[in-house]
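K.L.:
What follows is a protein structure lacking sequence information:
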């Protein structure tokens, strides 16, 4: 049995680059979304295992803090729109990277 180490390294490099791109674009998209004043607040879910769930009071406090931070935003309306557009472009790049990976797996 012979192992093609060059092919192994190519797959490893492609997976590493793909993971870095997806995580990097997603993180940048979240950062731009927050900068645009659209802080994503996720309501807590009920879990049956040992996962800690925040209370309704904590959820209201987080929403209030997000609204307060959005009011303090020093950016102009145009800058907020540019940040939001950049965030959506980053999320689209994440989606395209995932789709490209799936196409490489299916076609290749």
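P.N.:
Sure, I can see it. Just so you know, these numbers come straight off a predicted model, no measurement behind them.
K.L.:
going forward, measure contacts and count neighbours with C-alpha atoms only.
P.N.:
Noted.
K.L.:
where's the most centrally placed residue in the chain, which helix or strand?
P.N.:
In the chain, the centroid-proximal residue (CA atoms, centre = their mean) is residue 26; its distance is 3.0 Å. Residue 26 belongs to helix 5-35 when assigned by DSSP states H and E.
K.L.:
distance between that helix and the chain's centre?
P.N.:
Its chain's C-alpha centre and that of helix 5-35 lie 11 Å apart, by CA atoms, centre = their mean, to the nearest Å.
K.L.:
if I look at residue 35, how far off is residue 87?
P.N.:
Per CA to CA, to the nearest Å, residue 35 is found 9 Å from residue 87.
K.L.:
on that earlier part again, who does the helix holding residue 26 touch, helix- and strand-wise?
P.N.:
The helices and strands touching helix 5-35, judged by 3 or more CA pairs under 8 Å, 6 or more residues apart in numbering; DSSP states H and E, are helix 77-107.
K.L.:
And here is the other one:
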């Protein structure tokens, strides 16, 4: 029994996975940062878990929402800059989704 490994294919898969991971994480991080700069701080409501994770209380959630609203008011950007940052954030999230879709197409079509 002779097993051979196609090392070129292995390197291709490794490179594609590395590039895809960098693109997805990078575009998502940039999009999230631009979203915050645009004054749209994402505040996630706490979820209920059964003894798995300590969940923040309603008081802490209200405090986080209040802090996010206060930070949005203190934003030094003009309205035009905020709109540009918001559009750029959505574009970055779109590129993130396209990177994921491209990876799925590589898997399906290969």
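P.N.:
Cool, got the structure. Every value quoted in this text rests on a predicted model; they were computed, and no experiment measured them.
K.L.:
After superposition, what's the TM-score here?
P.N.:
The TM-score (TM-score structural alignment, normalised by the length of structure 1) is 0.98; 108 aligned residues with a CA RMSD of 0.6 Å.
K.L.:
ok, back up a step: mind listing what's buried along the helix holding residue 26 of structure 1?
P.N.:
In terms of neighbour count (16 or more other CA atoms under 10 Å), helix 5-35 of structure 1 has its buried residues at 18, 21-22, 25-26, 28-35.
K.L.:
how close does it sit to structure 2?
P.N.:
Superposed on structure 2, helix 5-35 of structure 1 shows a mean distance to its aligned partners of 0.4 Å (mean CA distance after the TM-score superposition for structure 1).
K.L.:
against structure 2, where does that helix fall?
P.N.:
The aligned range for helix 5-35 of structure 1 in structure 2 is 7-37, by TM-score structural alignment.
K.L.:
Which stretch of structure 2 is stretch 96-107 of structure 1 matched to in the alignment?
P.N.:
Against structure 2, stretch 96-107 of structure 1 falls on residues 98-109 (TM-score structural alignment).
K.L.:
Please identify the helix or strand for residue 47 of structure 2.
P.N.:
Going by DSSP H and E, residue 47 of structure 2 is not part of any helix or strand.
K.L.:
Return the residue of structure 1 aligned against it.
P.N.:
Using TM-score structural alignment, residue 47 of structure 2 pairs with residue 45 in structure 1.
K.L.:
Pretty sure its match sits against residue 55.
P.N.:
No: in this structure, residue 45 of structure 1 is not within contact of residue 55 by CA atoms under 8 Å, at 10.1 Å.
K.L.:
circling back: name the nearest residue to the match of residue 47 of structure 2, sequence neighbours excluded.
P.N.:
Of all residues not flanking residue 45 of structure 1 in the chain, residue 53 sits nearest, at 7.0 Å (CA to CA, 6 or more residues apart in numbering).
K.L.:
for the following helix or strand past the helix holding residue 26 of structure 1, the distance to its chain's centre please.
P.N.:
For helix 5-35 of structure 1, the following helix or strand on the C-terminal side (DSSP H and E) is helix 56-71. On the basis of CA atoms, centre = their mean, helix 56-71 of structure 1 is displaced by 21 Å from the centre of the chain it belongs to.
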